[in-house]
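**Student:** Sequence first, then the predicted structure, then my questions.
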Amino acid sequence: MQPYNSFGLAARARWGCEITDLASLQQLLSQPQWRELPRLVIGGGSNLLLSCDFAGLALINRLKGIEVTETAEAWHLQVAAGEDWPALVAWSLQQGMPGLENLALIPGCAGAAPVQNIGAYGVELAQVCEHVDAFDLTEGRLVRLPAEACHFGYRESRFKGEWQHTHIITGIGLRLRKEWQPQCKYGPLAELSQPSAQDIYARVCQLRQAKLPDPARLGNAGSFFKNPTVPRAQADALKADYPAMPLYPADPGMAKLAAGWLIEQAGLKGYRQGQAAVHREQALVLVNLGGASAQELLSLARHVRQTVQARFGLWLDHEVRIMGEAGEWKEALACGD
């Protein structure tokens, strides 16, 4: 599976299959010998850390296709799960359909977007998602799930919880409003004056390319940790001790902190263990310098968590999905805490 994960980790699956059409997926999963195996669905592999060989069936999602319908209020995009997300964002703007520009250059495929409820620069997928199409293994059929049924949260959805083993995403439905409003209150985008969608897109691309390493050159999975959300009183106490600490809006009574800033202030920017390192430009990203093992990356991630906790009293949660022999390993970084 080395070509199928952006960390470039050497790992193998017991079985593997590329899925190019829905009929093939249905036929495969109608057979008990395949349906009952542990499954790992991979699109771009940009949010995975393969900790070991996988004992089940790896499904490589290559479903393609984009369809557009239009109403007086919005454009409605039906996007197959295997479509490249950065290419989709660029294409939608080229077609004169703004609304995704803040989500530019987030690596991965469209089918991964609802799993994590991807987001950047003040916009989340949940704001434009109408529905998610999936193959329901319990019913043996394709289903259309309205966005509200997916329980989207900060880098969360039911596809990471109760639906993880029962639903395979095959497509997503997006609604882009024609009455477009720029979303540029977050971070460096606030510097833009009356920007167009193209202006925001260009600025987001510039920011991401300046800070985030290209996985084709330096193995990584993007942001490794989530930005922690804490009670406002705790955030205010930290802000009093660290006046330069960034704070962002969150739910009532809560505040969101910048995990990258916390890691950098803990003195870990550029820190390495073996061939695994905290990126020199963006502390939120862990990188494979070449030939790193999964255990080196996991050890580094644990060290980052422990160091930040010792400095700020906060445990960082990982955003990257860590896969074990039979599925996702949710407690992978708890060891040694």
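**Tutor:** Yep, that arrived. All figures in this text were calculated on a predicted structure; none of them were measured in a lab.
**Student:** switch to C-alpha atoms for all contacts and neighbour counts from now on
**Tutor:** Fine.
**Student:** Next, count neighbours for Ala134.
**Tutor:** 20 (other Cα atoms under 10 Å).
**Student:** My error: substitute Ile19 in the last question.
**Tutor:** Neighbour count of Ile19, defined by other Cα under 10 Å: 17.
**Student:** okay, pairing it with this:
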Amino acid sequence: MQVQSNVSLRDLNTFGLDADARFFINVRSVEELTAILRDPEWKNFPKFILGGGSNILLTKDIDALVIHPDIKGITIVEETEETVVLEVGAGEVWHDFVMHCVDKGYGGVENLSLIPGTVGAAPMQNIGAYGVEIRSVIVSVEAVDIETGEIRVFSNAECEFGYRESVFKKALKNKYVITGATFRLSKQPVLNAAYGDVQKTLQEMGADNPTIRDISAAIMQIRRSKLPDPAEIGNAGSFFKNPEIPVAQFASLHEMHPEVPGYPVDAETVKVPAGWLIEQAGWKGYREGAIGVHARQALVLVNYGGGTGAEIKALSEKIQASVAEKFGIRLNAEVNFI
């Protein structure tokens, strides 16, 4: 375990932005993590936790000790004829974990195929896609207190999951390092194929009696058709959250724009696709030097190479202002600005 100085983080953020960490350490176990947190040399030094970097926008160098949790492992801790409980290290690549579950026939995360990032970041964001959110399968989250080095296990309820939110992004932001999560998955899965183009894609694939592998394959096909691969074009997936607005506001919006899509959240709230709003405001395919808005998905901001986080942040603010002016809706970023 070695602390390095002036380390480029270009390969540790999916935007491919060239920012430096003043100090950097890779930790491969909870013991290594607690040791560095309790080390008197680093005790009072500012710290920054960086996992897969799939949901951050680096707008500057990080003047801190950047800790990269690289804790691996997938372990069965409980199993019945119906379910299996898995303990998973925070450093596992999320999609690799999903594929492991698909291969084993464990249902519950197949709709979350191909989401970039690590297992440790997944509960922080309460990642979700195609009708499924991670909170539906999480039993608990293990984390270490940055201040004390103490280990704490958070129950599902204590994680306070919301739409792309958790307690780790709100009340406990920058206070804990997630080291692992425990998932309860089904060995007799109930498939979720009703969202978006999933059913249509399954039909095109000829999957008349789909399995979780078919669901996963369909979702990967859809995502690849709409979203750029970060290995080819720098991006962090969906840049903005889909806004949720009151029913009355949606009714007024629908009068002015009859084509606007809306999805009821509950009796009082409607979710409006942020990508649709951005596209209608004229931003889809927009390019400004080395950065821009993806040509196939307006919800994705991209770095074509050589762009800066500050430039992407400025573009996002222009988009927010434009959408607010046209539709009266304020978009909130899903990506975390650093």
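**Tutor:** Sure, I can see it. Source: prediction; values computed, not measured.
**Student:** Quick TM-score on the pair, please.
**Tutor:** The TM-score (TM-score structural alignment, normalised by the length of structure 1) is 0.92; 323 aligned residues with a Cα RMSD of 1.4 Å.
**Student:** What does Lys169 of structure 2 correspond to in structure 1?
**Tutor:** Under the alignment (TM-score structural alignment), Lys169 of structure 2 maps onto Lys160 of structure 1.
**Student:** right, and that match touches Val115 too?
**Tutor:** Yes - using Cα atoms under 8 Å, Lys160 of structure 1 is in contact with Val115, at 6.0 Å.
**Student:** what about the two, which has more around it?
**Tutor:** More neighbours surround Val115 than the other of Lys160 of structure 1 and Val115, with 21 against 15 (other Cα under 10 Å).
**Student:** what does the more buried one align to in structure 2?
**Tutor:** Checking TM-score structural alignment: Val115 of structure 1 goes with Met124.
**Student:** contacting residues around Ile19 of structure 1?
**Tutor:** Contact analysis of Ile19 of structure 1 by Cα atoms under 8 Å, 6 or more residues apart in numbering lists Leu25, Leu59, Ile60, Asn61, Arg62, Leu63.
**Student:** By neighbour count, which of the residues you listed wins?
**Tutor:** Result: Asn61 is most packed of the contacts of Ile19 of structure 1 (other Cα under 10 Å), 25 neighbours.
**Student:** quick one: it and Val41 touch, right?
**Tutor:** Yes - with contact defined as Cα under 8 Å, Asn61 of structure 1 reaches Val41; the gap is 6.8 Å.
**Student:** quick one: the helices in structure 2?
**Tutor:** 30-38, 94-104, 121-125, 198-205, 212-226, 247-256, 274-280, 309-327 (DSSP state H).
**Student:** mean per-residue distance, the shortest one to structure 1?
**Tutor:** Taken against structure 1, helix 121-125 of structure 2 registers an average deviation of 0.4 Å after superposition, with mean Cα distance after the TM-score superposition for structure 1.
**Student:** which residue in structure 1 lines up with Pro46 of structure 2?
**Tutor:** Per TM-score structural alignment, Pro46 of structure 2 is aligned with Pro38.
**Student:** tally of neighbours for its match?
**Tutor:** So Pro38 of structure 1, with other Cα under 10 Å, has 15 neighbours.
**Student:** Tell me how far it lies from His165 of structure 1.
**Tutor:** 8 Å (Cα to Cα, to the nearest Å).
**Student:** ditto for Cys150 of structure 1
**Tutor:** The value you get for Cys150 of structure 1 to His165 of structure 1, if Cα to Cα is used, is 15 Å.
**Student:** For those two, work out which one has more neighbours and name it.
**Tutor:** Remark: of Cys150 of structure 1 and His165, Cys150 carries more neighbours, 19 against 16, as counted by other Cα under 10 Å.
**Student:** Isn't the more buried one up against Arg158?
**Tutor:** Yes - Cys150 of structure 1 is in contact with Arg158 according to Cα under 8 Å; the separation is 5.4 Å.
**Student:** Tell me which of the contacts of Ile19 of structure 1 fall in strands.
**Tutor:** Leu59, Ile60, Asn61 (DSSP state E).
**Student:** what residue of structure 2 takes the place of the last one?
**Tutor:** Residue correspondence, TM-score structural alignment: Asn61 of structure 1 in this structure matches Pro69 in structure 2.
**Student:** contacting residues around its match?
**Tutor:** Asn26, Val27, Arg28, Ser29, Leu33, Ile49, Leu50, Gly51, Ala90, Gly91, Thr179.
**Student:** 7 Å - rerun?
**Tutor:** Counting by Cα atoms under 7 Å, 6 or more residues apart in numbering, Pro69 of structure 2 touches Asn26, Val27, Arg28, Gly51, Ala90, Gly91.
**Student:** for Tyr130 of structure 2, same thing?
**Tutor:** Asn111, Tyr195, Gly196.
**Student:** Thanks a lot, see you next time.
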